[in-house]
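J.: The amino acid sequence is not available; the structure is as follows:
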């Protein structure tokens, strides 16, 4: 089990790791060694996630969520498999941690009457300034 919060832990049976070749600079190391990690987390697996957390996690995952209900995270920043594996797991834990935070409900507020009047008076003043910008006429 991988702990996320005191009440949420990820079951390791839902994780699947694949090691692939990384792209970018690195010379012979990049061409020969499969150090990049593709971590897949099965949402509908053994891990028990509350429904609200699961919904927020699906939204946060965005395009990393596959049609099969797996979150795919790819890590290839480091030169070793171990560091890339740790990076991918840390990203997954961070994503689940973000999803576990319940957003604060928004309370409607009113704009005070004085603020409305101040705004409208400013608009009237600005309109007067613009109205006085008319063409200059000759008075014979």
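T.: Here it is on my side, so go on. If you're wondering where the values come from, they're calculated on a predicted model, not measured in any experiment.
J.: Going by C-alpha atoms from here, please, whenever you check contacts or count neighbours.
T.: Fine.
J.: which residue packs closest to residue 70, ignoring adjacent ones?
T.: Here the nearest residue to residue 70 in space, its sequence neighbours aside, is residue 42; by Cα to Cα, 6 or more residues apart in numbering that works out to 4.6 Å.
J.: surely that neighbour meets residue 71?
T.: Yes: counting by Cα atoms under 8 Å, residue 42 touches residue 71, with 6.7 Å between them.
J.: overlap in contacts of these two?
T.: Residues touching both residue 42 and residue 71 (Cα atoms under 8 Å, 6 or more residues apart in numbering): there are none.
J.: Tell me which helix or strand comes right after whichever strand or helix holds residue 37.
T.: Take DSSP states H and E as the rule and residue 37 turns out to sit in strand 36-42. Proceeding C-terminally, strand 36-42 gives way to helix 51-61 as the next helix or strand, assigned by DSSP H and E.
J.: Pull out the buried positions in that next one.
T.: For helix 51-61, a neighbour-count test (16 or more other Cα atoms under 10 Å) marks 53-54, 56-58, 61 as buried.
J.: got another, please set it beside the one above:
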């Protein structure tokens, strides 16, 4: 079971794990043992995932999201299959949390009286500094 938030958990029945051979360096161990994990999560057909998550994932362009509505994650960082499984689950969790994030809407505000006064004072000082640098008699 994958816990996304205190309201959302994804059961293991909706997650599909496949043990595959890892690529890259590692010699004979990599060539003989299937330690890499490929995690497949069909979010469009998920019964527990809310529609808001599904919409956010559909609108998001990410390398791990397919056009068919599946999330594919390949984990091969670690030497053990169980650690790669945990890594894949954590990456799926991070992707779903990022999809659920809604930035706060910005509300237009007016500058404070103090900030306006400080800005105008700074402009006056800058202007006076420039006037002092001028050659005399060029008014």
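T.: Here it is on my side, so go on. Since the structure is predicted, the reported quantities are computational estimates derived from the model, not experimental observations.
J.: mean deviation (superposed) between the strand holding residue 37 of the first structure and the second structure, please.
T.: Compared with the second structure after fitting, strand 36-42 of the first structure deviates on average by 1.2 Å (mean Cα distance after the TM-score superposition for the first structure).
J.: Give the aligned range of that strand in the second structure.
T.: Strand 36-42 of the first structure corresponds to residues 36-42 in the second structure, going by TM-score structural alignment.
J.: ok, back up a step: mind telling me the two of the buried residues of helix 51-61 of the first structure farthest from one another?
T.: 53 and 61 (11.9 Å; Cα to Cα).
J.: center of the second structure, which residue is that?
T.: residue 98 (4.5 Å; Cα atoms, centre = their mean).
J.: any idea which helix or strand carries it?
T.: For residue 98 of the second structure, the element it lies in under DSSP H and E is helix 81-100.
J.: Which residues in that helix does the neighbour count mark as buried?
T.: 81, 83-85, 87-89, 91-93, 95-96, 99-100.
J.: Looking at those, which is nearest residue 46 of the second structure?
T.: Lowest distance from residue 46 of the second structure to the buried residues of helix 81-100 of the second structure (Cα to Cα) belongs to residue 96, with 12.9 Å.
J.: Could you pull up the residues touching that closest one?
T.: Residue 96 of the second structure touches 4, 53, counting by Cα under 8 Å, 6+ apart.
J.: mind listing what residue 40 of the second structure touches?
T.: If you count contacts by Cα under 8 Å, 6+ apart, then residue 40 of the second structure has 15-17, 70-73 around it.
J.: List only those of the residues you listed flagged as buried.
T.: Using 16+ other Cα under 10 Å as the burial test, those include 15, 17, 70-73 as buried.
J.: Near the residue nearest to residue 70 of the first structure, how many residues? Count them for me, please.
T.: 19 (other Cα atoms under 10 Å).
J.: show me the contacts for it.
T.: Contacts of residue 42 of the first structure (Cα under 8 Å, 6+ apart): 14-15, 69-71.
J.: could I get those as JSON lines with distance to residue 123 of the first structure?
T.: Formatted as JSON lines, these follow (distance: Cα to Cα, whole Å):
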{"residue": "14", "distance to residue 123 of the first structure": "60"}
{"residue": "15", "distance to residue 123 of the first structure": "60"}
{"residue": "69", "distance to residue 123 of the first structure": "53"}
{"residue": "70", "distance to residue 123 of the first structure": "54"}
{"residue": "71", "distance to residue 123 of the first structure": "51"}
